[in-house]
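Peer 1: Take a look and give me a structure for this.
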Amino acid sequence: MNKLPLAIPSDIFDREHFLCAVKSARQPLPLFKDSIARVTDYFHQQFQQGSDIRQLIWGRAHYIDQLLQCAWQLFDWPDSISLNAVGGYGRGELHPHSDIDLLILINEQAEQDCQQAIGEFVTLLWDMKLNIGHSVRSLQECFEQAEQDITIATSLLESRTLAGPPAMLAKAVSNTEQHSWPSHAFFRAKWREQIKRHSKHGNSEYNLEPNVKSSPGGLRDVQMIGWIAKRHFNAQAMDDLVERGFLLKPELNSLNQGLDFLWRVRYALHMVTGRAEDRLLFDHQRTLAKMFGFEDDDIRLAVEGFMQQYYRWAITLGQLNDLLIQYFDETILRASEDETIIDINPRFRVRNGHIEVTHNQVFAQTPAALMEVFLLIAQSPNIDGLRATTIRLIREYAATIDDDFRSDPQIAEYFMALLRCKEKVALQLRRMLRFGVLEMYLPEFKAIIGQMQHDLFHIYSVDAHTMEVVKNLRRFHYPKFQKRFPVAARIVQRMEQVELLYIAGLYHDIAKGRGGDHSELGVADVTRFAQRHKLSKKDTNLVAWLVQHHLLMSSVAQRKDISSPDVIRDFANVVGSQRRLDYLYALTVADINGTNPSLWNSWRASLLRQLYTETTGALRRGLENPADKHEWIEETQTSAMEKLLGLGFSEEKIHGLWSGVGEEYFLRESVEDIVWHTEAIAQSLNQNAPLILTKESGELDNEGATQIFIHTHDRPSLFALTAAALEQLNLNIMDARIYSSGDGYTLDTFYVLDADNKPIGDNPKRLAAIKQLLQEKIQNPQHYLAKISKRTPRQMRLFSIPTRTRFHNDEDLDFSVLEIITPDRPGLLARVGKIFMEHDVMLQNAKITTLGEKVEDVFFITDYQHKPITDNELAEKIQRAICKELDEQAQI
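Peer 2: The predicted structure follows:
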């Protein structure tokens, strides 16, 4: 492809006129700077008017060529020195703030004489504010350094002479290619380089803030193909690779279109930031979405539409990069290696561990083979993957999948057999997605490819999240994950129809982005799938129920008081059977971990486990025999009494310690904790000083939190100052339980995790520091809202939304329930506690849930008479005060 740069009008830049002007000027620098500003403004205007991005990129490089040549001519140079463009600039491509990489080649004898001129030349370029990267080398130095550094060798591969004798550069390139980096070695080194780069960016095109240049599917992946082509084929353009059979015409078209899109994105980033910014940060995403013509609508934000387009191109380019590198490795580098070929059937064989078609018409003659190939890989532990030529055919024939293909009973049988395989199920589904088969076989899947939610909670696109969920469901079978997910692993490994779990995983978010309730909309999709794949009515009902209720268990566990028999009863009534509960629990754990693994912590694990265990008990008793609240309390008190009597306490002493403590305490707290609290209070020597205890909670490995128990004089400010102190200690409150003892004291339990979302563990020094600071704050409450030293992270500041509250009275629990949805920030709970104190509100319980950049906290509150807040005006006043306090803080 001929590189035709964008023409610059002569009134903006005329080379000959400009050269005469700078040669005659006493101070040429202002002329250079003025020219750069004028040309840059012109190019930006052309970009905004929709000019061809290639002409803009080539045009800027061509302009800089002329600018540097003019600057070069201001000095006297011998014939033994040359100025050369290398790297991206050497390719003739230059974005507004890209590095301008220069190589000055010089004869060793002349180097000493030219040092001052070289220094003055480079200083002039720096003074122009150009992003210059330069090196000065002799031919021998160039050869030696390129031999040691693949980056230098690569930059020489993309080089051209701007001024001076071209023969110097030609010799440097020739020496490097012949002696330092032959084709095989060059390819292997660049491949290792790419693997390392991809690993740095999480091996995923779906980074929340991707790097347009370096992330998988970015510009570097396209350049990688070009480097291979130039080094091995001596090709000067991608078009040459079609003639050589390395690249197919449709692949070339995709590469060109994807490159155009990424170039436009990168140009826009440089233009709006005024610097060499290649990261698509959240605030830049919003700006570029508008610039690229996307608008908010009722279904999704403009930025989500823009990022979906970005991710789809990144996936396309990443796939082509994978395919062409594998193809190059197989058909060129390994062409002479010994091969082992094993026939499977008339359609497929295995060559050196990779499956391939026996002839190029396999999919045309037997369409079902397009599904069969993935089943064969899953069924055979000896098949490592697919040959590149077969991947190409799969990609080609995937586009031919139609209703006849989807309704073929044999193909449906293959797909269900794949889901029933004991190994490599998730891997094959990911391959089907990557090769374009899954979106054609399950057409409803196409809409969610690359679809993102613009927040910090959902770190994957919907399609990538779906694949993560299925992979997590598979992981429950693996020994190394059994310790982390003991309950889920035990449940899944005893399931007789685990394929139903995978179907629910595939469809649970299938309707996202359509508007409306995606759980309800997904039911229709998964029901059609079940009917097409001949599932029984019983199994169809199960997968439909799982899709409809896939958010239920996490919502109940994190937002309701699961120590309440009424909450367990209501949840058990919705679930209805142990079979549903087992499937729902496994799907919920996989879903949470597949949304954002960093948000899964031991406390969430313990909540889900508790809800699962209590609901299992309710189902065993029978839904017609729900647990009675008073029986539950009586049973807890009796068991705690027996243990305390065994420790030497008298019944009179125990009743005295328990007098005034409300029913909620015995309803929510375990027998073990009641005994622990009672014994410690009885043994406390100083009733005026706060009693502070700590211990780990949780019955299973890696599940639970650190409990902090506080027994002290009750006061309105206690929750606020405790929350502020725990924030100062860098602890995250997961749950708070507040009880009044009726004698002027309060019994408070806080469940906390450290900054890494883990319990504190056996750390005496840390635990002593916690106790000491809490005692100081409680005994000296005057400055409980001390200045929070932690700053709100940049990403969270970008997601500032108005605080929302919901208020209702729960008649079953005798509480008022206040829900607060607001951006996360330091000191949030302390400020909420301050509002409660100012409005004579008593906190009884709090469920703290952080979802990325926002929190969805639930507070169970009463007035000072322990009654729900029935005054609507007061309820509104509390909510307004909270919104005002939190939203004003968000502006700081």
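
Peer 1: CA atoms for contacts and neighbours, from now on please.
Peer 2: Noted.

Peer 1: By residue count, what's the longest helix in this protein?
Peer 2: The residue-count maximum for a helix in the chain (DSSP state H) belongs to helix 302-328.

Peer 1: Against which helices or strands is the helix or strand that it is followed by packed?
Peer 2: Using DSSP states H and E, the helix or strand that follows helix 302-328 in sequence is strand 341-343. Judged by 3 or more Cα pairs under 8 Å, 6 or more residues apart in numbering; DSSP states H and E, strand 341-343 is in contact with strand 348-351.

Peer 1: Determine the three-state secondary structure at residue 859.
Peer 2: With DSSP: H, G, I helix; E, B strand; the rest coil as the basis, residue 859 sits in strand.

Peer 1: Most distant residue from the centre of this protein?
Peer 2: Computed with Cα atoms, centre = their mean, the residue of the chain farthest from its C-alpha average is residue 652, at 57.5 Å.

Peer 1: what does the helix or strand containing that one rub up against?
Peer 2: Here residue 652 sits within helix 651-658, counting by DSSP H and E. Identification of contacts with helix 651-658 by Cα atoms under 8 Å, 6 or more residues apart in numbering yields 641, 644-645, 678, 682, 741.

Peer 1: let's see this one next to it:
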Amino acid sequence: MPQPPRFSLIAGRRDIIDRREIAQRIAALPDAKLQQEGTQILRDALQGGRAEIGRRLAAESGRGRVIAASYAFLSDQIVRLAYDLVTQRLVATADPDAGERLAIIGLGGTGRGEMAPYSDLDLMFLCPARNVPWCEGVAEALLYLLWDLKLKVGHSVRTIPDMIDAARNDMTVRTSLLEARWIWGDAGLDAEAMRRFRSEIVAGSEREFVAAKLAERDERHRRMGDSRYVVEPNVKDGKGGLRDLHTLYWIGKYVFGVERPADLVDKGLFTAAEFRRFERAERFFWSVRCHLHLAAGRPEERLGFDMQRQIADAMRYADRPGKSAVERFMQFYFLNAKTVGDLTGLFLAQLDTQMGERGRRFALPTFRRRPKRLDGFTVDRGRLSIPADDWFRKDAVRLVELFALAASEEMEIHPHAMRIAARDARLVDHVRDDARANAFFLDVLTARKNPDMALRWMNEAGVFGRFVPDFGRVVAQMQFDMYHHYTVDEHSIRAIGLLSRIERGELADDHPLSTRLFDQIVSRRVLYVAVLLHDIAKGRGGDHSELGAEVAQELCPRFGLDEEETETVAWLVRYHLLLSNTAFRRDVADPKTIEDFVGAVQSPERLRLLLILTVVDIRAVGPTTWNDWKRRLLRALFDAAEERLRLGHKQRGRAEQVAARQQALADALAWKSSAARAHARRLPDSYWLAEPDSWQVANALQVADAEARIGDPQPSVVADADPVSGMTRISVFAPDRPGLFYRIVAALSVAGASIVDARIHTTRDGMALDNLLITDARGRGYEDSRTRRRVANALEKALRNDHEPVLKEMGTLPRREEVFRVAPRVLIADKASTRTTVVEVNARDRPGLLARLAGVIHAAGLELHSAHIATYGERAVDVFYLTDAKGRKLDTEASASLRQQLLDVASEAN
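Peer 2: Below is the predicted model:
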């Protein structure tokens, strides 16, 4: 009886299900109890088999292929038993004619003999002709029986001509038929169908199929994020996942007729060593997928944060210094995803070589003609190659030179050269200190066009991580948080690619300042090396900025950088978060903020380098991390620091800038000069330095409108779209009173809004003018004007109410976010401002957190002068500039009491 080869891997198959014993039990049932009791026997057998496979997975979690085959084997036996029950007892025919035949054929994963616990059962009922009552009756009865067993069945009822037509017109059907496998019923029908499929569909259509599968793969990657390093990967359909391995097998089967993946070696598409990597990755991914299905209790394919920790425990990963069990598990996941990417590139390039006509490439783009030899390397139809298999063994420096040439000549590397480079990668250990090798590496890193592509090839071959072992330590390393979208190595390589695009002017619209500054920097290679090394020390259990600076001090001289360049790179790595942390967490309008920042930076050159490094670092975190609001904050800090460094005096320039902003507002409003001067005198310098021009115009109009009303001043609230940030601006003009900010954030919290940033200003005549940026529960601005008006009305009503706000419990978190914990921390910086005490709270972000923190500040009788809210995935960092009721900094006792109360709230957030 034919079975998929992988069924032979399953030990003790009868312990999973004994079909003969179950068939005997069903045969002994009387007709009156056949339907009910027969179904129950099958249900018990299915549940018992699943329980046995689950025990085997728990005991040997690394045998993913065997587990997948076991689930398919169990499904096969259930289908066979159900078919026999239907045809022999339920829809039995005493004297069947020639048309009463039916073949049950497994398609897709069912046909391949690989199923996860909750995979669909994909079946085709093949009939000899249309409209045969017996066939239709059997198919219907069988489906109802399988549905009664709670199996999810994907099915089709076809004749052979129907099947051929569907395969001709639908590539998905064609692919599923490629893995078709007879399960039970009439084997002759299956044999005839497969013969016609191969002769009428497959023969002569190989190029069409390959092109369609590659296009389908690219579209699937695009939907899934187009990276194999996204932190919540899709095990089945994500880039570098199981479907990519299946695609290689499908192409090999369609083009070369292979019957099992191991045959890809015989066809020259993989070496034996490469196929072993294929099998290891496949085993691992099947283990993860089966664990994922069982943990979720449904056909879940996305390895979400909530599942990662569970599966890491199930697969027996343990914590290590500097790296948690879940981070070690996910690093191994991404290493396997990287393996799939490497193998895909080799496979397709080899396929291209075998299928291409002489002088013409099959699937990959053509390149302009090149000289036949480049420094001893050869060129094979536009791809950089090597003249002999011992080329790297004769001179290991060539392992680095290969990628330098590929970068400088903008050439793809031939799969043969990549294979030999991967084989000989260990030889690069002996030339790490070789000046030529390091010069070539610097050429790769600083290539004028697409250095990220050459670095990825170098990484795929295993040369990168061996030549720079510190980089090898972060290959495929994940950070278990909601902020970082990619692994550390992918993040760094993406940042280098962004840096190159800024240098070439391709991102001038997005980053005009960085593009302009690039032409002013003294050493471009300092910047490229700093971007490479800025996260090099992550996962070592300490401050990665400090540890990374030490790594830079060791590596830069090896790369060929002089003493001054080395010092600059080390400084940039040590302080690569300084600009963003200051801009997002501190009051840039406070002179002390600028003084401290400039004191750390010290030179215009470092400031320029730091800005560009910060921009590419933030953008490379993920596709939605960079926004115009962050651009605005960074630009404000950069301009203030640049002015201070240029003018060299902390007061000069500040008054001029304030006067210029006031004059710009007066020009924009066309008010009488007396009215414009009166408005300007009411507001402190911090207002003019902090608020964007458009907000100042909107605020002035709001204030004028509110004061034109007759009677006592009432709170005025404006909610408007802010096109720069994509969020909603809330502006509050109201009589200042203790706890006003608390009332504002409490009301917004009750309304379901999240506060992204807040700036608080008090006029010289006792009015408050506060500007806040808010989003809805999805993190987006309120697009509908009516919704914005409702939020504004609710806030106005709350501000008119004299009763203390009643806060709800802090909102619950989605299940996928519950796994994250943030160590609560409260920092009190008495010297960060000359006038106020700066309090920074780090806590688990959740709805209502800011309102509760503001409530503590209000209850303590403190005055809030400025608030800055930053969120990094699951971590909230809220900073408050405070004084006591008399306008003085907090004393030691008040600081200690406040710290403990804020820490209690931060702890509750977990």
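
Peer 1: need the helices for the stretch 551-700 of the second structure, in chain order.
Peer 2: Using DSSP state H, counting those that start in this stretch, the helices of the stretch 551-700 of the second structure run over residues 563-574, 578-585, 591-601, 604-619, 628-647, 654-669, 673-682, 685-690, 693-707.

Peer 1: In the first structure, what stretch matches the fifth one?
Peer 2: Using TM-score structural alignment, the residues of the first structure aligned to helix 628-647 of the second structure are 602-621.

Peer 1: What does residue 138 of the second structure correspond to in the first structure?
Peer 2: Correspondence of residue 138 of the second structure to the first structure, assessed by TM-score structural alignment: residue 117.

Peer 1: Run a quick neighbour tally on that match.
Peer 2: Look at residue 117 of the first structure: counted by other Cα atoms under 10 Å, it has 15 neighbours.

Peer 1: For it, give me its contacts.
Peer 2: residue 75.

Peer 1: quick one on the thing from earlier: from the contacts of helix 651-658 of the first structure, list just the buried residues.
Peer 2: 641, 644, 741 (16 or more other Cα atoms under 10 Å).

Peer 1: How many neighbouring residues does the nearest residue to the last one once chain neighbours are set aside have?
Peer 2: Yep, that's residue 741 of the first structure we're talking about. The shortest distance from residue 741 of the first structure to any non-neighbouring residue, by Cα to Cα, 6 or more residues apart in numbering, is to residue 661 (4.3 Å). Neighbours of residue 661 of the first structure under the rule other Cα under 10 Å: 17.

Peer 1: For the one in the second structure that sits across from residue 809 of the first structure in the alignment, give its distance to residue 880 of the second structure.
Peer 2: Counting by TM-score structural alignment, residue 809 of the first structure lines up with residue 830 in the second structure. As judged by Cα to Cα, to the nearest Å, residue 830 of the second structure and residue 880 of the second structure stand 12 Å apart.

Peer 1: for the stretch 51-200 of the first structure, what spans make up the strands?
Peer 2: Taking DSSP state E, counting those that start in this stretch, the strands of the stretch 51-200 of the first structure run over residues 81-85, 100-106, 132-137, 160-163.

Peer 1: so where do the helices sit in the stretch 751-892 of the first structure?
Peer 2: Using DSSP H, counting those that start in this stretch, the helices assigned to the stretch 751-892 of the first structure run over residues 764-779, 794-797, 828-838, 872-890.

Peer 1: Could you single out the most deeply buried of those helices?
Peer 2: The highest average neighbour count among these, using mean count of other Cα atoms under 10 Å, belongs to helix 828-838 at a mean of 21.

Peer 1: Measure how far it is from the centre of its chain, please.
Peer 2: Centroid displacement of helix 828-838 of the first structure relative to its chain, using Cα atoms, centre = their mean, to the nearest Å, is 32 Å.

Peer 1: what's the matching range in the second structure for that helix?
Peer 2: Going by TM-score structural alignment: helix 828-838 of the first structure matches residues 849-859.

Peer 1: The matching stretch vs the first structure, mean deviation?
Peer 2: Stretch 849-859 of the second structure: mean distance to aligned residues in the first structure after superposition is 2.8 Å, counting by mean Cα distance after the TM-score superposition for the first structure.

Peer 1: residue nearest the centroid of the first structure?
Peer 2: Centroid-nearest residue in the first structure: residue 459, 2.8 Å away (criterion: Cα atoms, centre = their mean).

Peer 1: how about that one, what's its partner in the second structure?
Peer 2: By TM-score structural alignment, residue 459 of the first structure lines up with residue 485.

Peer 1: what sits against its match?
Peer 2: Residues near residue 485 of the second structure by Cα under 8 Å, 6+ apart: 229-231, 621-622.

Peer 1: quick one: which of these has the most company?
Peer 2: residue 229 (28 neighbours).

Peer 1: mind checking the SS state of that one?
Peer 2: What three-state DSSP gives for residue 229 of the second structure is coil.

Peer 1: Nearest spatial neighbour of it, chain-adjacent residues omitted?
Peer 2: residue 486 (5.1 Å).
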